[in-house]
Structures are given as structure tokens and as C-alpha cells.
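S.K.: sequence plus the predicted model coming up.
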Amino acid sequence: MEVALVVIVVVVALGFDYTNGFHDAANAIATSVSTRALTPRAALIMAAVFNLIGSLLGVEVAMTIGSGIVDLGPETGTHGLVIVLAGLIGAITWNLITWRLGLPSSSTHALIGGLMGAGLASSTTVHWSVILDKVVIPMVLSPIVGFGLAFLLMVGVLWIVRNMAPAKTNRRFRLAQTGSAAAMALGHGLQDAQKTMGVILLALVAGDMHDLEDGIPLWVKLASAGAISLGTYSGGWRIMRTLGRKIIELDPVRGFVAETVAASVLYTTALVFQAPISTTHTITSAIMGVGATKRLSAVRWGVAESIAVAWILTIPMSALVAAIMYLVLHPFLG
């Protein structure tokens, strides 16, 4: 029974990884597609490839998810596996709801909220200090930093190109956007695929099939990287329209700056702070930052408000669904 449940959890985790890929594909490519720097198909292929590469570049975020959110060890057995399964279902449910509405919410926070909700419903220890340091503080700071850096860098770039012909400037930055979009996709893989690796590691440890001290098995890394890349290639057109056009009409210069800033924040938080931040929050706030350099009214704040509401609801709603799923599943599986 326990082995079968581990297999089910792994499959569901890879399903979450797939939804993460198509839900967050817009993070990497919306700006490049909206400015016509890349065709949609070329952008999706590029994003899938660099998601795959980024997934294999580190394990810091995965270890935070796998050992820092809820306290599950080999002694928890099927009970721990039900917690992980309920958390994944809560995250997938919220991903699908926000995808259907075209809202760029955070798959990261949906997963963390799901694990928290299932942990609380099961009276399992939730590591609040880790959540505060690695989730809540980065969740608040990353959009602020993304907005501020994007605004300042955009002002600097506009000053540098102030005497250049607009047509030549746009051509050059369309070319540069190929690199910045690839960097963004790499950062997405580095952050988001690792979260699925962490969840699978959590399931293997709870099922007493792997020792946490041994790190993440290679097959887990490859499976997680493949699932998120496949999901990215499937595309997320609804959310792409929101990021690429509804917040602000982007030009190549602003698209390049937004992607560059967002990618830099993703690398720093993953490699330096081991913090699982939201790629969605980061790129969205960077787009708002570059848009605000035109004028504040250039940003469609009504759309931004809807996105902010989705951000605020992500953790509690995915936690609620996960808690309900735990209460439903535990009598049968726990």
C-alpha cells in the first residue's frame, strides 16, 4: 500500500510540475512574444529547452521545499504521503482555476499553501520560521525589488538610447530579447522545477524509500525537468495575453529590461538565499516597473489589482483545498 501511494504521489507531483509549466510559460516568453522579438512557437521551444537546463543547475530551493515546510520523516509513513498528496491537489486546483481566469498567480505559493493546509489539517508540525524567512519575506520583497530595479534600470537605458533612432533601437533590443527571454526561462527552471523535486523528495522520505541526507536522486531531477519543460511547450496563452498586453503595451526596450531584472532576481534568490520565490510575481512587478517609466497611468492598474487579489488569495485558497482533501483522503488512505 505504501509503495503504491508513493508512486501515486510522484505521478501527481509530476502532474503539478506540468501544470506549473503551462501555467507559468508566460513568465518567460510573454514579453518577447508581445514585442515580436520571437514568434510564439519559437519562444515556447526556447523556453522549454532553457527550463530543462535550469532545472538541473541546482538543488537549493528543492531542499527548502523538501525539508523546510512541514515536518515529515520516515516514521510518518502513509500519513505523511496523504499530506503531500493533499497539498499537491490543492496546488493543482488553484493553478487550474487561475489559468482558466487568465490570472498570473504563483504556482510556488500554491504548492507551499497546499503543504501548509494539509499539514495544519493533520496536526503536523509546520515550520513557521522557515516559512517566514524563505517564503513570506521574499514574497513581499521580490515584487518590490522587481518593480524598483526595473524602473531604475529602464530610466538608465532610456537615457543611454535617448539620441538613437527609435527604429534601430527597437531592432537591437528585439535581438537582445532573445537572450533575456532565455535567461528568464533558465531562472524559471532553476526555481520552479526544483519545487517539484522537493515534493517528490518529501514523498520518498515519508515512504522510507530515500534518506534526506543522500540528496535528490538523479531520476527525480530528470523527471521534474522533463515535466515542466513539456508543460511549458504546451503553452499558457491565456496568461500570456495578460502579461504581454493587458498590463501595459510593451516595446522591445521595456521587454528586455523587464526580463533581465526578473531573471537576475530569480538567480539571486535561488542560488544565494535558497528562497522559493514566485517567478510570476517577479516578472509581473518588473513589467509594471518598466511601464511606470512612461507614466503611472500607462500601467492598467485595474488589471494589476486583479492580479494582486489572486496573489493574496493563493496561499489561503490552496491551503483550504488541501485541508479539505486531507480530511477526505485520510480515512481511506491514512
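M.R.: Thanks, I have it.
S.K.: for the rest of this, base every contact and every neighbour count on C-alpha atoms.
M.R.: Noted.
S.K.: excluding chain neighbours, what is closest to M240?
M.R.: Leaving aside its sequence neighbours, M240 sits nearest to A26 (CA to CA, 6 or more residues apart in numbering; 4.5 Å).
S.K.: buried sites along the helix or strand hosting the one you found?
M.R.: Using DSSP states H and E, A26 falls within helix 2-34. For helix 2-34, a neighbour-count test (16 or more other CA atoms under 10 Å) marks 2, 5-7, 9-10, 12-34 as buried.
S.K.: adding another structure so you can compare the two:
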Amino acid sequence: METAALIVVLVIVLALFFDFTNGFHDTANAMATPIATGALKPKVAVLLAAGLNLVGAFLSTEVAATVSGGIVREDPSTAHMFPALIFAGLIGAITWNMLTWLLGLPSSSSHALFGGLIGATLVGIGIGGINFGVVLSKVVLPALISPVTAGLIAYLATKLAYLITRRYDGKPDGRDGFRWGQIFTSSLVALAHGTNDAQKTMGVITLALISVGWQAQGDHRPHIYVIVACALTIALGTYLGGWRIIRTLGKGLTDVKPAQGFAAETSTAATILASSALGFALSTTQVASGSVIGSGLGRRGSSVRWRTAGRIAIGWVLTLPAAAVVGGIAALIVRIGSGWGVLVDVLLALGIIVGLFLRSRRNAVTANNAFSEVAASGRAVDVPDAPPLTPRQERVQRAQERVKAKAKKGER
């Protein structure tokens, strides 16, 4: 029992570190479009995202219940193995999370976590340890449906926004009101991220506590201290680690206009909040990317760059199986080595974390090694340049410039 307790403590520490990596890997994407359009300064955006992630983590526990009581089958005969297998699964998730963060590859922290847990359970217990019905209904299907749904909503919202404001066509600042709206909608996305992603770590910790009898069987709601710890950790990760991604957001989203950003964020927030209430474990990155692509298509004359969209999709598809392979290898070490296998996994986890972190410190932050997944999705849509102004629009624009020039002289 003492060994099991020690492993649970290690699981909690590693789970909170995963929560931290989730914060700097995913949450910055909630503020991608307002930074790209100038609605928010990067420092303000990151601080706002961190605070709202903290608040969002307290709003719901449905996703946590899905993770702790649905994906892995509760079998008393194998319960003693759960802490070590959860530990192995977290190694798989963190390895993939940090590697993709370092290389700038499109991925989902959520699917990395599920992949690591599934791979470790398959090796440690067997196929009977996975509840594939829950995996299909709560993880796989939402992963396939949510980006499409979010993209469709964003497409329609963008069409509507441009239809309502058509009289502003040709005016450089005609739709700037949407910039202010983006502050509200991007805040909703950050809040929604907290309601969904922080809960996944809560579910993992709760599952570990149940496996050693520190929480009652069948009670899959996380305790308040687990909620507080996970909320604070993901918020801290957002604030301290988001800069690596934030610095590259403008590269892929320079064509995103305020109206598009407003529509994309509204769609992202609505999709994630609704899914959190239903207990669906979504990827914020995938939903936000689908929204950005949909909003791009909502602009007149745009088209999809299918090769770019295909590369993004491949990155998403690879995440779960890649994390499962690493989690499975870590579980195999535990299974072969018994007591010392956990020690080997601890050393491996420390080596991977420290090694990847030191590697990231050696490299400058560029588009080659740190590229936002949401920013990359902006390149999947070919948006035409703005149409030339009509003679009347040119006269109006010149008149506006003269008025501004006179106003500036008057201020002097």
C-alpha cells in the first residue's frame, strides 16, 4: 500500500505538470485572433486568458467525470495497477506535448492525454481495460464533429457579419467595432478552455485516488482541492509559458479581419461550452482551428488550400496513437520491472522533460520551431486581396484623410 501511495503522489505531481504544459501549449490559442487583429496587446491577452482559465475550471465537472469514470474500466482485480499505468500514460502525454510544442507541430493536449492513458492500459491490462463505447462517443466522435460544427457556425456568422456591414465595404476602418467585440468573445474562449481542458487533469487525479481507495468507488466528481490545484496550475502555465506561441501568432493570422475573428471566437466558445456541459472531451486547438477556417471561407472569394488543411489534419490524427505508443512503452517497463520499473519511468520522465526544456532554451523562437496550431489553420484558406476602391470610395477616403490631417494640426 505504501508503494501505491507513493505512485499516486507521483501521478498527482506529473498530472499537474501536464496541466501546466496544457496551459502553455493550448490556451494561448484562445487569444490568437484578437492579437492578430490588434484588439488586445499580447501581455494583456495572456493575463486575461490565465485569469479566465482559472475561473472556467470551477464552472463544471462533467468532463472530469468522463475521464475518471468512463475511459478506463473499473475492475477491482486490476485496480492495484491503475496508479502505475496512469503514471505511464502521463509520460506519453507529456512527451508528445512538449515535443510538438518544441517543433511547432499541430497537436492536441487532450488527445495526447487520452492516447497515453489508452496505450498504457492496453499494455498493462489488455483490451478489456478500455471502455471503447465511451472513447468513441465522448472522445473520437466529438473530435471528428466539433471542428466541422465550429467551422460551419463560424462560416455562417462571418457571412452574416459581412452582410450586415456591407455598406462599410471599401472603408479601412468600417468594421473596427468588431475589434471591441473580440475582447468579449476571446474571453469566452479562454473561459471555455478552462471548463474543458483543466477538467481532464482533474479526472486523471480522481481516477488515481479512486484506485487506491482515497476516494469512494463510483464517486467520480473531483474534490474541491483537486479542482483548485488544477485551476491554478493551468492558469500559471498559460501566463508563464504562452509566450513561445504568442510571439508567432501574427504569422499565420495576418489576413484575419476583426469581423472574422469575432465570428470565429463566438463559434469556438459556443461549441466548447456546450460540449463541456455534456461531458464531451474536446480539443480546443481543433475547435478553434475549424472556426478560423470557417470564418475565412465566409469571406467573399476565398478558397481552401487543401494541402495545408491536410497537413493540419494529419497532425491531429497522429497525436493520439503517438502518445499511446509512448504510454505503452512506459507501461511495458513497469510491467517487466515491477517495482524498479516505476523508478525507471520516473528517471525517463525527468530526462525527457529536462532534455526538451533545455533544447527549447537553445533555439530562438521562430516560425520553424514554434508555430501556433490556430495560426497554421489561417493558412488553410486562400483569401483574396481587398477589391479596388471605386472612384466614389476613393474620394470619400481622401476626404476622410484630409479631415484627420486637419484634426491633427488643430491638436498641435
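M.R.: It's in. Computed from a prediction, not measured in an experiment: that's the story for all the values here.
S.K.: the residue nearest to M240 of structure 1 and N20 of structure 1, how far apart?
M.R.: Distance of A26 of structure 1 to N20 of structure 1, computed by CA to CA, to the nearest Å: 11 Å.
S.K.: picking that back up, spit out the contact partners of the residue nearest to M240 of structure 1.
M.R.: By CA atoms under 8 Å, 6 or more residues apart in numbering, the residues touching A26 of structure 1 are G235, G236, W237, I239, M240, L243.
S.K.: identify the residue of structure 2 aligned to it.
M.R.: Taking TM-score structural alignment, the alignment pairs A26 of structure 1 with A28 from structure 2.
S.K.: which residues touch the alignment partner in structure 2 of Y267 of structure 1?
M.R.: Under the alignment (TM-score structural alignment), Y267 of structure 1 pairs with L273 of structure 2. Counting by CA under 8 Å, 6+ apart, L273 of structure 2 makes contact with A192, T195, N196.
S.K.: element containing L273 of structure 2?
M.R.: helix 258-278.
S.K.: could you identify the helix or strand that succeeds that helix?
M.R.: From helix 258-278 of structure 2, the next helix or strand downstream (DSSP H and E) is helix 284-297.
S.K.: have a look at how far, on average, that next one is from structure 1.
M.R.: Mean deviation of helix 284-297 of structure 2 relative to structure 1 after superposition (mean CA distance after the TM-score superposition for structure 1): 0.6 Å.
S.K.: any idea of the angle that helix forms with helix 258-278?
M.R.: Computed with axes from the mean of the first three to the mean of the last three CA atoms, to 10 degrees, the direction of helix 284-297 of structure 2 lies at 140 degrees from that of helix 258-278.
S.K.: downstream of helix 284-297 of structure 2, the next helix or strand is which one?
M.R.: By DSSP H and E, the next helix or strand past helix 284-297 of structure 2 is strand 303-304.
S.K.: just list what that following strand packs against, helices and strands only.
M.R.: Where contact means 3 or more CA pairs under 8 Å, 6 or more residues apart in numbering; DSSP states H and E, strand 303-304 of structure 2 is packed against strand 381-382.
S.K.: would you mark the buried spots in stretch 291-309 of structure 1?
M.R.: Across stretch 291-309 of structure 1, burial judged by 16+ other CA under 10 Å covers G291, A292, T293, V299, R300, W301, A304, I307, A308.
S.K.: now stretch 206-221 of structure 2
M.R.: T206, L207, A208, L209, I210, S211, V212, Q215, H220, R221.
S.K.: out of the residues you listed, which sit inside helices?
M.R.: Among those, DSSP state H puts T206, L207, A208, L209, I210, S211 in helices.
S.K.: which one of those residues is nearest to T319 of structure 2?
M.R.: L207 (22.5 Å; CA to CA).
S.K.: to which residue of structure 1 is that closest one aligned?
M.R.: By TM-score structural alignment, L207 of structure 2 lines up with L202.
S.K.: next: Y162 of structure 2.
M.R.: Y162 of structure 2 maps onto L158 in structure 1, by TM-score structural alignment.
S.K.: how much space between its match and P143 of structure 1?
M.R.: 22 Å.
S.K.: of these two, who's got more company?
M.R.: Using other CA atoms under 10 Å, the more surrounded residue of L158 of structure 1 and P143 is P143, with 25 against 15.
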